[in-house]
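In: Please work out how this folds:
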Amino acid sequence: MSVQLRDTAQALAQTLWREHTVYRERSGGVVIRGEHVQRWISLAPAGGRDEILIRAGRILEGGTTAPARSEAVVSLSTETAQLAATCRRLLAEAASSPAPATARPGAPRQAVDSVARTGRGARGRRLGYWAIVVCVVGIAALSVYGASLNT
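Out: The predicted model follows:
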């Protein structure tokens, strides 16, 4: 089924977008990414023997994918044109739903998101640790100095 799923995804990707990337997921499904439209489509085996689960969602800033906004179960033997129509409907539903805060143009990025993306979190924590150590040592030194003046 994975070979048939991959072939279907390749044909579907060429029908939907000129620019696309098709890759296999760890779970055995296939993902089609349209970077220029900031959308993705996932094809995965569904519960039935000849059924696939089609999910559609957005691509966020930085290239991460948002959770699926819409999904449908379709027969794998369906023609490519009908699959493309289903995907276009799902993509339209994904586009009409409200955008997450990190995907809105001009919206400030969440601090956790930028820390995870840039790797500056550990460096900031180390700096904070050393600032606390310096303050504690300074207070201890002032205490010792003050005590020596009083005696």
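In: Could you use CA atoms for every contact and neighbour count after this?
Out: Noted.
In: Distance-wise, check residue 65 relative to residue 129.
Out: According to C-alpha to C-alpha, to the nearest Å, residue 65 and residue 129 sit 34 Å apart.
In: and these two? which has more neighbours close in?
Out: residue 65 (15 against 11; other C-alpha atoms under 10 Å).
In: wait, isn't the more buried one in contact with residue 57?
Out: Yes. Assessed by C-alpha atoms under 8 Å, residue 65 is found in contact with residue 57 at 7.4 Å.
In: Also this sequence, please, to line up against the first:
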Amino acid sequence: MYTELRETAAELAGVLWREHTVYRERGGGVVIRGEHVGRWISLAPTGGRNQARLRAGRLLDGGTTAPARSEIVVDLSAGTAELAAVCRRLLADVAAADSPAPSRARTERPARSERLRRAGRPARSERPRRAGRPAKPARPARRRHTSLGSWVVVLCVVGIVGLWVYSRFGMYGY
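Out: The predicted model follows:
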């Protein structure tokens, strides 16, 4: 089955694209890559006799393949021209899926400012701005000062050191 797929893919690639690469994929199928168009086509065997699953997708930046956008089961006994027509239809579906068409909801819905104007409310640019909180006045530059707690700690340390010096040297006059 692989040789038949390989031959069919080579003929199909020649009809579809001038520049192409045909290689075998892991599942036993054949992939046709058209680098210049950014698309790929895959022919994979199915359970049926003389049938193949035909999938089409796009190539991502860096050469990796995106998942298939569309697929169909084809009869390999059909001629190359018929298979090429099916491939072109699948590639057209892939191209249509890639180009973002404007949605109906987006084209029929008016802009937010227009909806507000219709509702009788002015748009944001036409509304008066809310008065915000007044800015805090800048603090005057204050000098550093030592708090009362810091003075208590300093006095305790000085007292302990003084008691130690007195007990060590003050009693006997050394």
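In: Let me see the TM-score of these two.
Out: After superposition, the two chains reach a TM-score of 0.64 (TM-score structural alignment, normalised by the length of the first structure), with 100 aligned residues with a C-alpha RMSD of 1.3 Å.
In: where do the helices sit along the first structure?
Out: Listed in chain order, the helices of the first structure (DSSP state H) span 2-16, 80-96, 111-118, 120-150.
In: What residues in the second structure pair up with the third one?
Out: If I follow you right, that is helix 111-118 of the first structure. On the second structure, no counterpart of helix 111-118 of the first structure exists by TM-score structural alignment.
In: Figure out how far that helix is from the centre of its chain.
Out: In terms of C-alpha atoms, centre = their mean, to the nearest Å, the centre of helix 111-118 of the first structure is found 13 Å from the chain centre.
In: Against which helices or strands is it packed?
Out: Based on contacts counted as 3 or more C-alpha pairs under 8 Å, 6 or more residues apart in numbering; DSSP states H and E, there is no element that helix 111-118 of the first structure packs against.
In: Residues in contact with both of residue 65 and residue 57 of the first structure, list them for me.
Out: residue 40 (C-alpha atoms under 8 Å, 6 or more residues apart in numbering).
In: on that earlier part again, make JSON lines from the helices of the first structure and add distance to residue 41 of the first structure to it.
Out: As requested, these are exported to JSON lines (distance: least, C-alpha to C-alpha, whole Å):
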{"stretch": "helix 2-16", "distance to residue 41 of the first structure": "9"}
{"stretch": "helix 80-96", "distance to residue 41 of the first structure": "7"}
{"stretch": "helix 111-118", "distance to residue 41 of the first structure": "24"}
{"stretch": "helix 120-150", "distance to residue 41 of the first structure": "32"}
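In: Out of the ones you listed, which is closest to residue 28 of the first structure?
Out: helix 2-16 (6.9 Å; C-alpha to C-alpha).
In: and that closest one with helix 80-96, angle?
Out: Here helix 2-16 of the first structure runs at an angle of 70 degrees relative to helix 80-96 (axes from the mean of the first three to the mean of the last three C-alpha atoms, to 10 degrees).
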